[in-house]
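**Student:** sequence isn't available, so here's the structure alone:
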């Protein structure tokens, strides 16, 4: 199923959704009118909390606003359109005039008491009266709706039957640009002949994209058009389908929707399609816990905690949650900003059972001992390790989407994951559990190498051996000099030792002998243990005149980092896995 078709199906399953032609918007105030069109009062609809958050209401969908020509909304708008606040500072501001004239054009002939009251308001309202209802220094930024004095607690004007009927019948003409009505064609999503959307509603909430929203399907230049078609006619999607997929996507992109996570520059949304709503919700909760627990904070995860741990141990989903193994289709979509458009970083759709198996493979590839201190980190935490200064906004572009796509599909990881991790290690000298796990996963999946989870004293890979050896040299320095070292050998030599070890290790060995001389006086037992360890590692090297290679390939550099991490971590634990104290050393 195509991405847009899946989103249209998702719209049909939304628990609370605006009807066709409507959209959920932030509304701050309601202007209550008397039968003769006078303003009876202005009601503040915002929440009473400290933030004074606006209320979300389903109102007639907005036309796209581009250029200098004012394009008002139907029966609601911001304070500049609905009440003419812009004219108080700029007499040439025509937004209220456009709001007034267009409504009178469409509504004056409608024989309904509420409609005629609203028309009377438009004819009589003067923007100078704003000061009676608002502080002109702090004008509202949320939307403004209208209602009648006797019924505003029950419904606003845009919900009145007569006005809703006008909107649904005249919506196409109201939103038409330059008088061009929508053409009819076969919709690429539904397969039915329908009125085609010339422009699609904006998609909001994508990290880094325009605040006003951007589009996935758009044609704003002759270079993108063909066969004489204009705008949306080049990729015909019906008005109904365009409304449905953008409504669902905007709902999923809400920060508190429970359907989105941020992976690098990709705003990632996910949803499940199942016959039973409970099974779909459970699958979505599992996915949120897989990659970012904060996405499912509103869901009671205590009930899935034990099941989640079983999944991470590799148990089949058919045994852990059999109701999810079959009959649950899962969709994952990653979006990133691209000028005025949105770029699809990845799109994946398959069964939840397949997704779980691919996730279990990801977990197994990343398994490492000792593990990260804080348990299973979210995917974004790994990506931060690839960013300069550890800032999320510095995560290299594209790598997040490519890695997520590989995890979802079970395919090879992007090699940029390996090269970027090695580059960051050389840049700041930090070799932690997250970086070592990423190196290990790429070696397993892309190079089919056997990489130890924990310290492997018998491993004879030259990169792994040299990484362990480098960690021992560093420990000898630390044991001999303590903390009185401005720059350790790791700070000075790690990059050169992992790439061109032959040039460095002779210097390191000579320095280690000097440190051993001092350590034998301070702690003879510690010196003997480290000498034995050093000998056991060098005995693993291939015999020859110079067993240390001149250079290491990128895969061997990764094993160097893993060997260093394993050996370095082993120095801070006893054999019974209890930490070593200074007194023990």
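**Tutor:** Yep, that arrived. Note that the structure is a prediction, hence the values are computed from the model and not measured. Residues are numbered from 1 along each chain as shown.
**Student:** when you work out contacts or count neighbours from here on, use the C-alpha atoms and nothing else.
**Tutor:** Will do.
**Student:** OK, contacts around residue 423?
**Tutor:** With contacts defined as CA atoms under 8 Å, 6 or more residues apart in numbering, residue 423 has no neighbours.
**Student:** can you classify it as helix, strand or coil?
**Tutor:** helix (DSSP: H, G, I helix; E, B strand; the rest coil).
**Student:** burial count for the residue lying closest to residue 206 once chain neighbours are set aside?
**Tutor:** Excluding its sequence neighbours, the residue lying closest to residue 206 (CA to CA, 6 or more residues apart in numbering) is residue 267, at 5.7 Å. Residue 267 has 22 neighbours, counted by other CA atoms under 10 Å.
**Student:** residue 267 contacts residue 207, correct?
**Tutor:** Yes - assessed by CA atoms under 8 Å, residue 267 is found in contact with residue 207 at 6.1 Å.
**Student:** now do the shared contacts for the two.
**Tutor:** residue 336.
**Student:** what's the distance between the residue nearest to residue 206 and residue 331?
**Tutor:** 14 Å (CA to CA, to the nearest Å).
**Student:** before we move on, what about residue 105?
**Tutor:** Counting by CA to CA, the gap from residue 105 to residue 331 is 45 Å.
**Student:** need the contact list for the residue lying farthest from the centre of the chain.
**Tutor:** Relative to the centre of the chain, the most outlying C-alpha is that of residue 521, 56.0 Å out, by CA atoms, centre = their mean. Applying CA under 8 Å, 6+ apart to residue 521 gives no contacts.
**Student:** okay, pairing it with this:
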């Protein structure tokens, strides 16, 4: 009932043009820095998107591809990620893993945007990675980026601050890619529809006492929690669509600035 109520809330918010949440496959993400490049993939500058609110710099929010659930392995988001993935900055003294992260970031672009590789923005990003000698360290933001490992994405110089992901051909290719994912279908326990099942549900952020990477509301990570040999999400089949809707709604309700969030002592209620 809780998941169903959260999905209903998401759908109500979606119907309101003034407060619409991100559509399926997307999310709103604060991104502090843009990597500005030209059509040939040459680095121009790092653009700081942050503005001061009180004494705290707040990054500009962009609608981007829904982030994948990160585990201990290497897995990249599409066209946005922390600097270790985007630029190959080794923060943990493990250059081999950092290079794997960078390659994963590149391969994710080639895989999910295979229908948009001729787009000027995507082509420029791929050319950026073909040029080993880039003057990144001369930029005035370089030291901060190395220190803080911020989330970043790309912007084409001629687009005047619009991110590459927002180019029309890129959005169309991504939409086609997410529409084609998930052939295996199960009966969704939330909606009752026969839909592609979520193996791992997106994380819930802002949960008191949970890890900074987020918490799971539905998870089966030990043998004792499983039944009939089923793995992970198959133990409680919830569709990708419903999992996206309930987690998007709950993350919205748990945002730091949300009026729906209240902390009483050591209890954090959403």
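**Tutor:** In hand now; what should we look at? All values reported here derive from a predicted model rather than from experimental measurement.
**Student:** sorry, back to before: what do we get in structure 2 for the residue nearest to residue 206 of structure 1?
**Tutor:** With TM-score structural alignment defining the correspondence, residue 267 of structure 1 maps onto residue 268 in structure 2.
**Student:** ok, now residue 121 of structure 1?
**Tutor:** With TM-score structural alignment as the criterion, residue 121 of structure 1 matches residue 128.
**Student:** ditto for residue 474 of structure 1
**Tutor:** Aligned partner of residue 474 of structure 1 by TM-score structural alignment: none.
**Student:** what helix or strand does residue 474 of structure 1 sit in?
**Tutor:** helix 462-481 (DSSP states H and E).
**Student:** ignoring the adjacent residues along the chain, who's closest to residue 10 of structure 1?
**Tutor:** Per CA to CA, 6+ apart, closest to residue 10 of structure 1 is residue 248, 6.4 Å.
**Student:** what about the one you found, which helix or strand?
**Tutor:** Secondary structure (DSSP H and E) places residue 248 of structure 1 in helix 239-253.
**Student:** which elements pack onto that helix?
**Tutor:** helix 3-13, strand 266-274 (3 or more CA pairs under 8 Å, 6 or more residues apart in numbering; DSSP states H and E).
**Student:** now do 7 Å
**Tutor:** Packing partners of helix 239-253 of structure 1 (3 or more CA pairs under 7 Å, 6 or more residues apart in numbering; DSSP states H and E): helix 3-13.
**Student:** mean shift of the helix it packs on relative to structure 2?
**Tutor:** Taking mean CA distance after the TM-score superposition for structure 1, the mean distance separating helix 3-13 of structure 1 from the aligned residues in structure 2 is 1.1 Å.
**Student:** list of residues touching that helix?
**Tutor:** Residues from elsewhere that reach helix 3-13 of structure 1 (CA atoms under 7 Å, 6 or more residues apart in numbering): 189, 241, 244, 245, 247, 248, 249.
**Student:** what about the residues you listed, which one has the most neighbours?
**Tutor:** residue 247 (27 neighbours).
**Student:** residue in structure 2 paired with that one?
**Tutor:** Residue 247 of structure 1 maps onto residue 248 in structure 2, by TM-score structural alignment.
**Student:** before we move on, what about residue 39 of structure 1?
**Tutor:** In structure 2, residue 39 of structure 1 lands on residue 43 (TM-score structural alignment).
**Student:** give the contact list for the closest residue in space to that match that isn't next to it in sequence.
**Tutor:** Distances taken as CA to CA, 6+ apart put residue 37 closest to residue 43 of structure 2, at 4.6 Å, once the chain neighbours are dropped. Contact analysis of residue 37 of structure 2 by CA under 7 Å, 6+ apart lists 43, 44, 155, 156, 157.
**Student:** same check, this time on residue 345 of structure 1
**Tutor:** 266, 334, 335, 336, 401.
**Student:** what would those residues look like in JSON lines with neighbour count and distance to residue 516 of structure 1?
**Tutor:** Formatted as JSON lines, these follow (neighbours: other CA atoms under 10 Å; distance: CA to CA, whole Å):
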{"residue": "266", "neighbour count": "26", "distance to residue 516 of structure 1": "51"}
{"residue": "334", "neighbour count": "26", "distance to residue 516 of structure 1": "54"}
{"residue": "335", "neighbour count": "23", "distance to residue 516 of structure 1": "56"}
{"residue": "336", "neighbour count": "24", "distance to residue 516 of structure 1": "55"}
{"residue": "401", "neighbour count": "25", "distance to residue 516 of structure 1": "49"}
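**Student:** the residue positioned nearest the centre of structure 2 in helix, strand or coil?
**Tutor:** Central residue of structure 2 (CA atoms, centre = their mean): residue 67, 2.3 Å from the mean position. Following three-state DSSP, the label given to residue 67 of structure 2 is coil.
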